[in-house]
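Trainee: coordinates for the following, if possible.
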Amino acid sequence: MEMNKRKIPFSPPDISELEIEEVAKALRSGWITTGPRTKELERRLAEFCHTSKVVCLNSATAAEELNLRVCGIEEGDEVIVPAYTYTASASAAIHCGAKVIFVDSQKDNCEMDYDKVAEAITEKTKAVVAVDLGGVICDYDKLYQAIESKKNL
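Mentor: From the prediction side, this is the model:
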């Protein structure tokens, strides 16, 4: 079954007055990182996700590195990353000591070439970093098929 191609607008941002007020409250509180508002957000997210603990980080880059570390990515492992992305996609893997394997984009768009993902997978591949870029969502079904085609390595 072919899924409808989804595109999330890259710009303009969708920011309401409520969000602006909340940012102003945070700035006025004197805490802009790990203060009481962050702890409240962590508590509420944990409740929403039905888990005992949530940790807020300062960036998606930090979150990606934490994800890789939690998954056990370490020196000698390979992590496949799209060639067309922000450098953070690769730097998180490098910080874990992994070797980055770049996969080029498809001929007519910025999505990574899923056939090339399958070709790049080796016995050392421990992760594939999917990137939704500029409002174009990764085709996760095709990516999973590419990974599944190599699962017996």
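
Trainee: from here on, just use CA atoms for contacts and neighbour counts.
Mentor: OK.

Trainee: which helix or strand contains residue 32?
Mentor: Under DSSP states H and E, no helix or strand contains residue 32.

Trainee: which residue, other than its chain neighbours, is closest to it?
Mentor: Nearest residue to residue 32, sequence neighbours excluded (CA to CA, 6 or more residues apart in numbering): residue 26, at 6.2 Å.

Trainee: helices of the chain, residue ranges please.
Mentor: Secondary structure of the chain (DSSP state H): helices located at 17-29, 36-48, 60-70, 88-95, 114-120, 140-148.

Trainee: quick one on the thing from earlier: surely the residue nearest to residue 32 and residue 37 touch.
Mentor: Yes - using CA atoms under 8 Å, residue 26 is in contact with residue 37, at 7.3 Å.

Trainee: measure the nearest residue to residue 132 once chain neighbours are set aside to residue 19 for me?
Mentor: Leaving out its chain neighbours, the residue that sits closest to residue 132 by CA to CA, 6+ apart is residue 138, at 5.3 Å. Plainly put, residue 138 is 28 Å away from residue 19 if you go by CA to CA, to the nearest Å.

Trainee: out of these two, which sits in the more crowded spot?
Mentor: residue 138 (19 against 11; other CA atoms under 10 Å).

Trainee: isn't the more buried one right next to residue 131, touching?
Mentor: Yes - counting by CA under 8 Å, residue 131 is a contact partner of residue 138 at 6.2 Å.

Trainee: what sits against the residue lying closest to residue 68 once chain neighbours are set aside?
Mentor: Setting aside the residues directly before and after it, residue 68 is nearest to residue 93 in space (CA to CA, 6+ apart), at 7.0 Å. Listed by CA atoms under 8 Å, 6 or more residues apart in numbering, the contact partners of residue 93 are 65, 68, 73, 79, 99, 100.

Trainee: here's the other one to compare against:
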Amino acid sequence: MDIQFVKPDITEAEIEAVIKVLRSGWLTTGPVTKQFEREFASYLGTPRAACMSSQTIGAEFILRMLGVGEGDEVILPAYTYSASCSVVYHVGATPVLIDSHVDCPEMDYDAMEAAITERTKVIIPVDIGGVVCDYDR
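Mentor: Next up, the predicted model:
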């Protein structure tokens, strides 16, 4: 199987914006982050939004907010970054890994459905290499 990855589309304006933030000395809690949080919250129609330092801490934060813990199962694709699975262990739950489709990197949705049990608390889909999961399914 030949799985193609997509080259990221990064503009010069985006590069300059990153350089500006780096030169400001504020990487995580500075004015650009605070402005983004305000605009993102407004976009979502919620009073607040909080940026996290990584997807890993964000995923763990969400699992903890959902009450995921010991005795719970979390379904996720086998083809993913290790952090996707490690956060499940961090909260004390059991990861249930689902193989990919034969012809693309998405998890096999039929296998995912078959893996759902009464202990399944969360399904974590992962977009891989520019291939977006079928979230409606």
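
Trainee: superposed, what's their TM-score?
Mentor: Remark: TM-score between the superposed chains equals 0.88 [TM-score structural alignment, normalised by the length of structure 2]; 134 aligned residues with a CA RMSD of 1.7 Å.

Trainee: circling back to that earlier point, most tightly packed of the helices of structure 1?
Mentor: Greatest average neighbour count among the helices of structure 1 goes to helix 88-95 (a mean of 20), per mean count of other CA atoms under 10 Å.

Trainee: would you check the span in structure 2 matched by that helix?
Mentor: The aligned range for helix 88-95 of structure 1 in structure 2 is 83-90, by TM-score structural alignment.

Trainee: residue 43 of structure 1 maps to what in structure 2?
Mentor: By TM-score structural alignment, residue 43 of structure 1 lines up with residue 38 in structure 2.

Trainee: what about its match, distance to residue 65 of structure 2?
Mentor: Distance of residue 38 of structure 2 to residue 65 of structure 2, given as CA to CA: 21 Å.

Trainee: so who does the residue nearest to residue 95 of structure 1 when sequence neighbours are not counted touch?
Mentor: Take residue 95 of structure 1 and drop its neighbours on the chain: the residue closest to it by CA to CA, 6+ apart is residue 65, 7.3 Å away. Applying CA under 8 Å, 6+ apart to residue 65 of structure 1 gives the contacts 92, 93, 95, 96.

Trainee: residue in structure 2 paired with residue 65 of structure 1?
Mentor: Under the alignment (TM-score structural alignment), residue 65 of structure 1 maps onto residue 60 of structure 2.

Trainee: what does residue 55 of structure 1 give?
Mentor: Taking TM-score structural alignment, the alignment pairs residue 55 of structure 1 with residue 50 from structure 2.

Trainee: hmm, that match is touching residue 37, no?
Mentor: Yes - using CA under 8 Å, residue 50 of structure 2 is in contact with residue 37, at 6.0 Å.

Trainee: against residue 37 of structure 2, how distant is the aligned residue in structure 2 for residue 30 of structure 1?
Mentor: Taking TM-score structural alignment for the superposition, residue 30 of structure 1 sits opposite residue 25 in structure 2. According to CA to CA, residue 25 of structure 2 stands 18 Å off from residue 37 of structure 2.

Trainee: again, but for residue 52 of structure 2
Mentor: 10 Å.

Trainee: quick one: the equivalent of residue 14 of structure 1 over in structure 2 from residue 137 of structure 2, how far?
Mentor: Residue 14 of structure 1 maps onto residue 9 in structure 2, with residues paired by TM-score structural alignment. Applying CA to CA, the value for residue 9 of structure 2 to residue 137 of structure 2 is 28 Å.

Trainee: also residue 66 of structure 2?
Mentor: Residue 66 of structure 2 sits 21 Å away from residue 137 of structure 2, going by CA to CA.

Trainee: list the contacts of residue 133 of structure 2.
Mentor: When contacts are counted by CA under 8 Å, 6+ apart, residue 133 of structure 2 touches 106, 125, 126, 127.
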